[in-house]
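**Student:** sequence-free structure coming up:
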């Protein structure tokens, strides 16, 4: 979306048209919708912009729930936007610290700023891109305690704010067909700039969960967050918005609610041992936070092999920090043997998981020639240094 399309969309005609569209379902109906809207007298540019927004709103429901139906987006802005339930937790840190005036530097479409404003904190959302800043202003319009500034965050005077929040851009410029930036030196603003600000006042910095851990400042609280088993971010917290004594944490959000595993440092690995009746696959946030050893001790489990994030136990302990499986068979990792064993069991649907071995699950699935109505999970990993296949079922 360019600025001219946005101007059309933000007109009364454009917004009324957008709100009148039926919820987006698939691309199958696009041609018919375009034809109908064009016959109604709407311009091609407005029709394209409205339909694109309708599609983005449908995609945004996973992050913003019912609020998505009254928001505007860009493709890149939606991709990087914080899920509303996670943004609420970010905002809660500033509120708990007694801060009242927050600068959201690099606000994107305004997701985090919305959550901050909803807690009655004054927030200034700063966004360099003109179109994205206009969209943030639209999304924040219901809050009279929110201001949007179209500016370069590196040029903003932050001295009057109590706290700072940064979400450095990790995608190439543009509003569609963007790609991820992998080098932190190319983030906007750079990590060096963000960390320098963090030394001046309470600050939160949102980063991708796979960032090099060596870049994490020693004074930061590092919290990896997963939603429905998908690791969505690494949050770094400094000053009053960081919690005393915590340097590593895994926040797990799902149907169970919210649960957290935290420590003052990476945990020591648990002892390795023989395969028990149950296998645990730790949540990705626990793995990223390197708290696997603490989790193992919590559920009275042992590690299958040194350096591999699978745990095993003789008893079942329910935990939000791992998925549990009942092990039915332990087999040598041999494709011919596996094919015969799976055929004998009539397994036609197979979930394949692997750690510590060079296996392509898609290629392996084809070679196994699965047939039957039964289902199972296959773990391919190392046990006591040997490649091993574990046939299991989810608990």
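**Tutor:** That came through, no problem. These numbers were taken from a predicted model, which means no experiment stands behind them.

**Student:** all contacts plus neighbour counts: C-alpha atoms, from now on.
**Tutor:** OK.

**Student:** Run a quick neighbour tally on residue 6.
**Tutor:** 20 (other Cα atoms under 10 Å).

**Student:** Show me what the helix or strand hosting it is packed up against.
**Tutor:** For residue 6, the host element (DSSP states H and E) is helix 3-9. Under the contact criterion of 3 or more Cα pairs under 8 Å, 6 or more residues apart in numbering; DSSP states H and E, helix 3-9 touches helix 12-20, helix 44-64, helix 130-140.

**Student:** helix/strand/coil for residue 98?
**Tutor:** The local conformation at residue 98, judged by DSSP: H, G, I helix; E, B strand; the rest coil, is coil.

**Student:** residues touching it, list them.
**Tutor:** If you count contacts by Cα atoms under 8 Å, 6 or more residues apart in numbering, residue 98 has none.

**Student:** measure it to residue 34 for me?
**Tutor:** 51 Å (Cα to Cα, to the nearest Å).

**Student:** what are the ranges of the helices in the stretch 151-300 of the chain?
**Tutor:** Counting by DSSP state H, counting those that start in this stretch, residue ranges of the helices within the stretch 151-300 of the chain are 191-198, 284-288, 292-298.

**Student:** Next one for the comparison:
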């Protein structure tokens, strides 16, 4: 039997090597990293640097490129990441919004539990809040600490490697918790299967003057504690997360970034249902998740086209930031042949397909339509008063 020749390198030691002068020099060389030339670049760098360090630097360069969409190229180009950290970190604009809310509440010391690579801790520190950032992964803590240092925030961010369930948060103005919502099999939808479970996070939140818990945007409304305020947040039209706030008046709201534009529940009944008018309003996803379509309908003087569909229609144009407006030109029973003939007659070559309440796949329909011509149209596949219907229109500038 042969003796073992070695073991897997320690991830923390490999990461720390990136923080040395040699590691920083390598990362600087890779600032304009081109994935298509990775083999040639790796071969060249390995002539002068240890292969393990080159591999780590190349991996970090790839992660920085992925992170630019969340953190912006300037911050991402200075920060450090893990694969899970890039995937799970809060988008910088969302973190800044939340940090601003904490600062407005007068929070000065906050415990960030399950801090990951430090995305929220960075935003909180930039808002003037002193942060204790806690995570149980030694590597993740090293990365979070390096990020605070790289962005000049080390004096406001203390990173501690510990089990968050054992951290004493007494004396802090607020708690922020972001339980892990991914496991070995992908996304976790049961809040009690989060790590740590949502029930533990809620108990920790209730012990602090203020708290916010980041949860999946698909959380059922019935899972929201009665003493919590629930906020659904979208950025650029994409729903990013839901947050449960404690220490503030209970309620439901949707926040749209950039802006922010915040729509709060007024406890309105369901809107009336009626025929399709001249304009169609498509509520933002955060508005729909927060069950605030009635609030949008009231603001635009509108009605639903179907009791089960979140499209609002009105005869008047009343622009609001909470919904995209379209001018409707045609209302047709769903029929592919008739639709194709109409688009050919109008020389439509660019078709944007949206659907709500339809089993038809947009790509399948687009292939069947074979659009050709200089004009553009938006096609809505939906139901009107229960009947499969096609609406044609164009966005209102």
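**Tutor:** Right, received. Where do you want to start? Predicted model only: the values in this text are computed from it and were never measured.

**Student:** Need the TM-score between these chains.
**Tutor:** The TM-score (TM-score structural alignment, normalised by the length of the first structure) is 0.92; 382 aligned residues with a Cα RMSD of 1.8 Å.

**Student:** if we can go back for a sec, winner for burial among the helices of the stretch 151-300 of the first structure?
**Tutor:** helix 284-288 (a mean of 25; mean count of other Cα atoms under 10 Å).

**Student:** And it against the second structure, how far off on average?
**Tutor:** Comparison of helix 284-288 of the first structure with the second structure after fitting gives an average deviation of 0.6 Å (mean Cα distance after the TM-score superposition for the first structure).

**Student:** quick one: that helix aligns where in the second structure?
**Tutor:** Under TM-score structural alignment, the counterpart of helix 284-288 of the first structure in the second structure spans residues 285-289.

**Student:** Show me which positions of stretch 23-34 of the first structure end up buried.
**Tutor:** Within stretch 23-34 of the first structure, the residues that count as buried by 16 or more other Cα atoms under 10 Å are 24, 33-34.

**Student:** again with stretch 185-194 of the second structure
**Tutor:** Quick answer for stretch 185-194 of the second structure (16+ other Cα under 10 Å): 188, 191, 193-194.

**Student:** go on, stretch 348-359 of the second structure?
**Tutor:** Buried residues in stretch 348-359 of the second structure (16+ other Cα under 10 Å): 348-351, 353, 357.

**Student:** With stretch 8-24 of the first structure instead?
**Tutor:** 8-10, 14, 17-18, 24.

**Student:** Now for the residue nearest to the spatial centre of the second structure: which residues touch it?
**Tutor:** The centroid of the second structure falls nearest to residue 240 when counting by Cα atoms, centre = their mean (2.5 Å). Each residue near residue 240 of the second structure by Cα under 8 Å, 6+ apart is listed here: 217, 232-234.

**Student:** Can you find the partner of it in the first structure?
**Tutor:** Residue 240 of the second structure maps onto residue 232 in the first structure, by TM-score structural alignment.

**Student:** Please tell me how far its match sits from residue 57 of the first structure.
**Tutor:** For residue 232 of the first structure, the distance to residue 57 of the first structure - Cα to Cα - is 20 Å.

**Student:** one step back: ok, the contacts of residue 240 of the second structure vs residue 320 of the second structure, which is closest?
**Tutor:** Ranked by distance to residue 320 of the second structure (Cα to Cα), those are led by residue 234 at 15.4 Å.

**Student:** any idea how far that closest one is from residue 190 of the second structure?
**Tutor:** 22 Å.
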